[in-house]
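1. Pasting the sequence and the predicted model now:
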Amino acid sequence: MSLGDEHGGLGGRGGGTGQTRTRLPDTGSPDAYGTPRRTPRASRSLITVVGVVVLLIAAIAFANRGSGGGGDDGTDAAAPRTNPTAPTGVPPVTGKNGPLPAGFARDEQGAQSAAANYAVALGSDAMFQRDSRRAIVRAVHDPAVAEDLADRMDKAYSATLLSSVGLGEDGSAPEGSTFVSRTIPVGTKVVDITGDKATVEVWCTGLVGLAGDDSTRPVTHNWFTLTEKLTWVGGDWKVASSSQKEGPTPVNGDNRAATSDEIADAVAGYGGFTYAR
């Protein structure tokens, strides 16, 4: 989900030095995704809805959180030393907690990997259905707060909220439509790591909306930075609390907006990743 302010587009590799040209939008396209006047309204509405849900997580405070310190070592060690567009660090984990990766290393890279993967899970379309949402919340959060947060999430994902994004009360999409909610991490940064506490920022882009011929909520993208406070518990990093803010947001390119069928096919045909720093 594009877990606006906040939650979850697609990154590209840099390196080109060619000319850049600007293409004006094609206002004659009959598809919902090519109609500029409808997209801003839908984007603003969906971003607000997703932001409300994710900010609920940020409201959970913990009395036993670490006070910080030692952030200078964590930040410097985590920064890439050569090509900033290249992946750095160790391979992904091989463990699983249900459908989610688990067994992250107790170090800066492990904390960043955990934060990126948890951002993906919390911004997924599975969060819009009760059973899968509660399973995700329990899997990624500190057990000390997971159950209370799961109950809060049930209230946040109300029938009103689901209706506002075009879904039924059970989180299902209308017949003939595909609901899209994906968070894609672009990069991670350790803000602080001390003992069994870590604070990690995850820069993300997110996709959210309904792909379908009759959709009035076309799939849009937004950019946000998610800050996750992690704690080491039960042999793994878990989320203690999280918050988010808008951006950094790049300038839109001159790509042609896809049709609803193209978006639906892409969502069905392209799977996600297990992320590692």
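-> That came through, no problem.

2. Could you use CA atoms for every contact and neighbour count after this?
-> OK.

3. how long is stretch 135-150 from one end to the other?
-> 9 Å (CA to CA, to the nearest Å).

4. let's bring in a second one:
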Amino acid sequence: MSPDDERNDGRFGGSGETRTRLPEGEGGGQGVYGGARRSSRSSSRSLVTVVGVVVLLIAAIAFANRSGDDSSGGGGGDGDGKKAGAAPTAPTGEKPVDGKTSGIASGFAKSEQGVQSAASNYAVALVSADILKPARRTEIVRQVFLPNKVDELERDFAKTYSKEFLDKVGLDANGNSAPGETYVSRTVPVGTKTTAYAGNAATVQVWCTGAFGTAGQKTTNPVSNDWFTMTFKLRWSGGDWKVERYSSKDGPSPVNGDNKVSTADEIAKAVQEYGGFTYAR
């Protein structure tokens, strides 16, 4: 995909957790050693209750162990690796990558889980404020894309993020905002889906949200929220997943909440103080 397909408004542009509550111990207001002596009938009921709780605990532990085995094995390999009954939105448990190259996570596993992790991190990089900085953009393109696509993409990006475009969003030729203003482009992957996977090639969709715009007292491009889905076609190259092409479309978008709008200073401070994440499926 050519960056010309991107939205030209400067906004081009986790994981679920299940908790099992174990049964709590039974008991009245009196301790085992205090108060009136229990009748034999009451003792029998208590014994049955205790046995029931123990059985439930054992069943819960067995279920948790079985679920853990399922999640760690799901999504890998070239075939139908998903276990029957596994929730598609559950985290798979693949170990995150250990390293970064040019500030971007690298060394993803050659698996369905690994390619989803790669797509998530690439979405964050390609829709970041850094992509508007010529020097940083070169590093991102060379890290994210297939080697035979780099030269073409560098030319296309330079054409898309022209001086006219940067002027429109209030940035100088180096992608820097005016004094007293902070340009914001933060992307957060909400979920991923593999639509094709065949060993050395995959197509992954990444559902994203984020904050985009300029935080400043006199800005005409205030920071706002956006929802969009990016589609990546990736190939295994040089021991890692690389992007061959990508595209973006709006949504799915939820109804806006009644959140109190923060000031420009609060948004700028949050961008400076809160760091991002390395994403793993």
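-> Received the coordinates, thanks. Since the model is a prediction, treat every value here as computed from it, not as a measurement.

5. And the TM-score between them?
-> TM-score of the superposed chains, computed with TM-score structural alignment, normalised by the length of the first structure, equals 0.72; 216 aligned residues with a CA RMSD of 2.7 Å.

6. would you list every one of the strands in the first structure?
-> 95-97, 100-102, 178-194, 197-211, 220-233, 236-246 (DSSP state E).

7. ranking those by burial, who's on top?
-> Among the strands of the first structure, strand 197-211 has the highest mean neighbour count (mean count of other CA atoms under 10 Å), at a mean of 27.

8. Just give me the mean distance for that strand relative to the second structure.
-> Superposing on the second structure and averaging over aligned pairs (mean CA distance after the TM-score superposition for the first structure), strand 197-211 of the first structure comes out at 0.7 Å.

9. roughly how far apart are the equivalent of Glu108 of the first structure over in the second structure and Val51 of the second structure?
-> When the second structure is aligned by TM-score structural alignment, Glu108 of the first structure is paired with Glu112. Distance check for Glu112 of the second structure against Val51 of the second structure: by CA to CA, it reads 43 Å.

10. With neighbour numbers in mind, choose between those two.
-> Glu112 (28 against 12; other CA atoms under 10 Å).

11. that older thread, make a markdown table out of the strands of the first structure and add distance to Ala139 of the first structure.
-> Output for these, formatted as a markdown table (distance: least, CA to CA, whole Å):
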| stretch | distance to Ala139 of the first structure |
| --- | --- |
| strand 95-97 | 7 |
| strand 100-102 | 8 |
| strand 178-194 | 17 |
| strand 197-211 | 18 |
| strand 220-233 | 12 |
| strand 236-246 | 8 |
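
12. The match of Glu108 of the first structure touches Thr194, doesn't it?
-> Yes - using CA atoms under 8 Å, Glu112 of the second structure is in contact with Thr194, at 7.3 Å.

13. longest helix in the first structure, by residue count?
-> Secondary structure of the first structure per DSSP state H: the longest helix is helix 39-58.

14. Where in the second structure does that helix align, residue-wise?
-> Alignment note (TM-score structural alignment): helix 39-58 of the first structure is unmatched in the second structure.

15. For stretch 192-210 of the second structure, measure first residue to last.
-> 15 Å.

16. Run through who's touching it.
-> By CA atoms under 8 Å, 6 or more residues apart in numbering, the list of residues contacting stretch 192-210 of the second structure from outside reads 77-78, 110-112, 115-116, 119-120, 123, 185-191, 225-236, 251-252, 281.

17. For that stretch, grab the matching residue range in the first structure.
-> Stretch 192-210 of the second structure covers residues 188-206 of the first structure once aligned (TM-score structural alignment).

18. In contact with the residue nearest to Asp192 of the first structure when sequence neighbours are not counted, which residues?
-> Excluding the flanking residues, the one nearest Asp192 of the first structure by CA to CA, 6 or more residues apart in numbering is Gly71, at 3.9 Å. Listed by CA under 8 Å, 6+ apart, the contact set of Gly71 of the first structure reads 190-194.

19. let's see 7 Å
-> By CA atoms under 7 Å, 6 or more residues apart in numbering, Gly71 of the first structure lies in contact with 191-193.

20. which residue lines up with Ala178 of the second structure in the first structure?
-> Match for Ala178 of the second structure (TM-score structural alignment): Pro174.

21. how about that match, what does it touch?
-> Leu167.

22. Would you quantify the distance from it to Gly212 of the first structure?
-> 9 Å.

23. what's the answer for Glu201 of the first structure, then?
-> 34 Å.

24. same check, this time on Tyr157 of the first structure
-> Distance from Tyr157 of the first structure to Gly212 of the first structure, counting by CA to CA: 23 Å.

25. neighbour-wise, which of these two wins?
-> Set side by side, Tyr157 of the first structure and Gly212 show more neighbours around Gly212, with 26 against 22, by other CA under 10 Å.

26. So that one is in contact with Thr259, correct?
-> No - judged on CA atoms under 7 Å, Gly212 of the first structure makes no contact with Thr259 at a distance of 8.9 Å.

27. Do you have the helices of the second structure handy? List them.
-> Listed in chain order, the helices of the second structure (DSSP H) span 40-73, 112-126, 134-144, 150-160, 163-168, 264-273.

28. right, so these: which one is the most enclosed?
-> Mean neighbour counts for the helices of the second structure (mean count of other CA under 10 Å) peak at helix 112-126, with a mean of 26.
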